[in-house]
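J.: pasted the sequence and its predicted model underneath.
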Amino acid sequence: MGLLLRTERLEISPLAEADLEAFVAYRRDPDVARYQSWTPDYTQTDARSLLAAQPSTTLPVPGDWVQLALHPVGLSQGMTLIGDVAIGTDPVQPDTYELGVTLAPAHHGQDFAREALAAILEALFAAHGAHRIVMQGDARNEAVLRLLRRLGLRHEGAVLEGDWFKGEWTTLERFALLRREWQERR
């Protein structure tokens, strides 16, 4: 599977040097960083290190991740980075991936995250033969939990106060979709 996808409203491609200013800007937003693995002190150096470590044309090797940039299609919006989707390859289980999504605040509530994730689910299952795709979200992040349900991921359970995260115990909600479930939906 190549890492270039296009939907009705988005071009999805590996994060590039030209994306880093916008990428750092939304990662520095405290509301965006709240449920993410980084903190609002995210820097250009952090972003350059992430960019240098990721593959640019293929899925990551087991245990690694790739960030795919989300750019709106259309003359009025240009090629401004509006968010990203992370794809991680499970370090142990074959054909198993984890996804994560982040959008700049100005683009929340416009269905871009669902559109991007639906395209990536389709590509992973159809073009790459994924067996299982998982996602998880902080139980307090109701918007993400609604998104995962709208995408048709199955709720597998909660890890109740099982994650020490940013100085507090948090609950993670786990979701997954199997290839056969995806095929049945089609």
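T.: That came through, no problem.
J.: okay, CA-based contacts and neighbour counts for the rest of this
T.: Fine.
J.: so what secondary structure elements neighbour the longest helix along the chain?
T.: Longest helix in the chain, counting residues (DSSP state H): helix 112-126. The elements that helix 112-126 packs onto, with contact taken as 3 or more C-alpha pairs under 8 Å, 6 or more residues apart in numbering; DSSP states H and E, are strand 5-6, strand 10-14, strand 96-103, helix 142-150.
J.: strand 96-103 and that one, what's the angle between them?
T.: In terms of direction (axes from the mean of the first three to the mean of the last three C-alpha atoms, to 10 degrees), helix 112-126 departs from strand 96-103 by 160 degrees.
J.: re earlier: who wins for proximity to residue 28 among the helices and strands packed on helix 112-126?
T.: Residue 28 lies closest to strand 96-103 among the helices and strands packed on helix 112-126, at 12.1 Å (C-alpha to C-alpha).
J.: make TSV from the helices and strands packed on helix 112-126 and add distance to residue 30 and mean neighbour count to it.
T.: Formatted as TSV, the helices and strands packed on helix 112-126 follow (distance: least, C-alpha to C-alpha, whole Å; neighbours: other C-alpha atoms under 10 Å):
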stretch	distance to residue 30	mean neighbour count
strand 5-6	29	16
strand 10-14	24	22
strand 96-103	13	20
helix 142-150	16	15
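J.: this is the comparison structure:
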Amino acid sequence: MKIFDLPIETERLILRRVRHDDFEPLFPIHSDSDVCRYLPYEPRDEAGMREALEKRVALDRLEPGGDPLFLAVELKETGEVIGEVLLFYLNEEARQGEVGYVFSPDFQGKGYAMEATRAFMDACFKEFNLHRICARCSAANTPSWRLMEKLKMRREADFREHELFKGEWDHMYIYAILEDEWRAHFN
């Protein structure tokens, strides 16, 4: 699937394709052990972040089960990149996607994640014609599942000790929302 028209603009933010020059603002986020605590990788070193950034920049199509689309989240006022939102295209026939997000600790608690993720999910439903969007997180990651609930997603699964994650048993929540439910809440 071709990537939809960008950028996406909100009142305070611009969501756009990740660029090579985003290394400087993204590296501190992805190398922070507190941020990476709930991410599926350890804090990245410089080489690891450059490799991850290269994949983000090179992606030109979304394929079911393939690499996710990452968008940089930029403050309109300053042009500063404060985080990323992402979409995994899970299933073309069933029109399923999974969203995620990661933000700099310096910008958490200010409503930016809600604003960015809401605009991104809206575009995913409209532009990709998705039927269902899900998201998942560790049950210990309270800010993440609270965001999902603010986005009117429902908790569909509560997996206790379902797998080892970074050496410990993980307790994972899965949330989801259907397109018609989204439209009822946000249109």
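T.: The structure has been received and is ready for your questions. Source: prediction; values computed, not measured.
J.: for residue 70 of structure 1, which of the helices and strands packed on helix 112-126 of structure 1 is the nearest?
T.: Smallest distance to residue 70 of structure 1 across those (C-alpha to C-alpha): 5.0 Å, for strand 10-14.
J.: matching residues in structure 2 for that closest one?
T.: The alignment of strand 10-14 of structure 1 onto structure 2 (TM-score structural alignment) spans residues 13-17.
J.: average offset between that stretch and structure 1?
T.: Compared with structure 1 after fitting, stretch 13-17 of structure 2 deviates on average by 0.7 Å (mean C-alpha distance after the TM-score superposition for structure 1).
J.: where's the residue most central in space within structure 2 relative to residue 76 of structure 2, distance?
T.: The residue lying closest to the centre of structure 2 (C-alpha atoms, centre = their mean) is residue 100, at 2.3 Å. From residue 100 of structure 2 over to residue 76 of structure 2 the distance is 21 Å, taken as C-alpha to C-alpha, to the nearest Å.
J.: and if you look at residue 22 of structure 2?
T.: Noted for residue 22 of structure 2: a distance of 15 Å to residue 76 of structure 2, by C-alpha to C-alpha.
J.: cool, and residue 69 of structure 2?
T.: Look at residue 69 of structure 2 and residue 76 of structure 2: by C-alpha to C-alpha, they are 21 Å apart.
J.: what does residue 18 of structure 2 give?
T.: Distance, residue 18 of structure 2 to residue 76 of structure 2, by C-alpha to C-alpha: 15 Å.
J.: and residue 76 of structure 2, what's its match in structure 1?
T.: In structure 1, the residue paired with residue 76 of structure 2 according to TM-score structural alignment is residue 73.
J.: that match: how many residues sit nearby?
T.: Residue 73 of structure 1 has 17 neighbours, counted by other C-alpha atoms under 10 Å.
J.: for the longest strand seen in structure 2, give me the average deviation versus structure 1.
T.: Ordering each strand of structure 2 by length in residues (DSSP state E) puts strand 81-91 first. For strand 81-91 of structure 2, the mean deviation from structure 1 after alignment is 1.1 Å (mean C-alpha distance after the TM-score superposition for structure 1).
J.: tell me the gap between that strand and the middle of its chain.
T.: Distance of strand 81-91 of structure 2 from the chain centroid (C-alpha atoms, centre = their mean, to the nearest Å) equals 4 Å.
J.: which helices and strands does it pack with?
T.: On a contact count with 3+ C-alpha pairs under 8 Å, 6+ apart, strand 81-91 of structure 2 meets helix 23-30, strand 69-75, strand 96-103, helix 112-127.
J.: give me the residues contacting the second one.
T.: With C-alpha atoms under 8 Å, 6 or more residues apart in numbering as the contact definition, strand 69-75 of structure 2 has outside contacts at 12-18, 22, 56, 59, 62, 80-88, 116.
J.: report the angle between it and helix 112-127.
T.: Going by the same axes, to 10 degrees, strand 69-75 of structure 2 makes 130 degrees with helix 112-127.
J.: buried set for strand 69-75 of structure 2?
T.: Within strand 69-75 of structure 2, the residues that qualify as buried are 69-75, counting by 16 or more other C-alpha atoms under 10 Å.
J.: would you turn these into JSON lines with distance to residue 183 of structure 2?
T.: Formatted as JSON lines, the buried residues of strand 69-75 of structure 2 follow (distance: C-alpha to C-alpha, whole Å):
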{"residue": "69", "distance to residue 183 of structure 2": "23"}
{"residue": "70", "distance to residue 183 of structure 2": "24"}
{"residue": "71", "distance to residue 183 of structure 2": "23"}
{"residue": "72", "distance to residue 183 of structure 2": "25"}
{"residue": "73", "distance to residue 183 of structure 2": "23"}
{"residue": "74", "distance to residue 183 of structure 2": "26"}
{"residue": "75", "distance to residue 183 of structure 2": "26"}
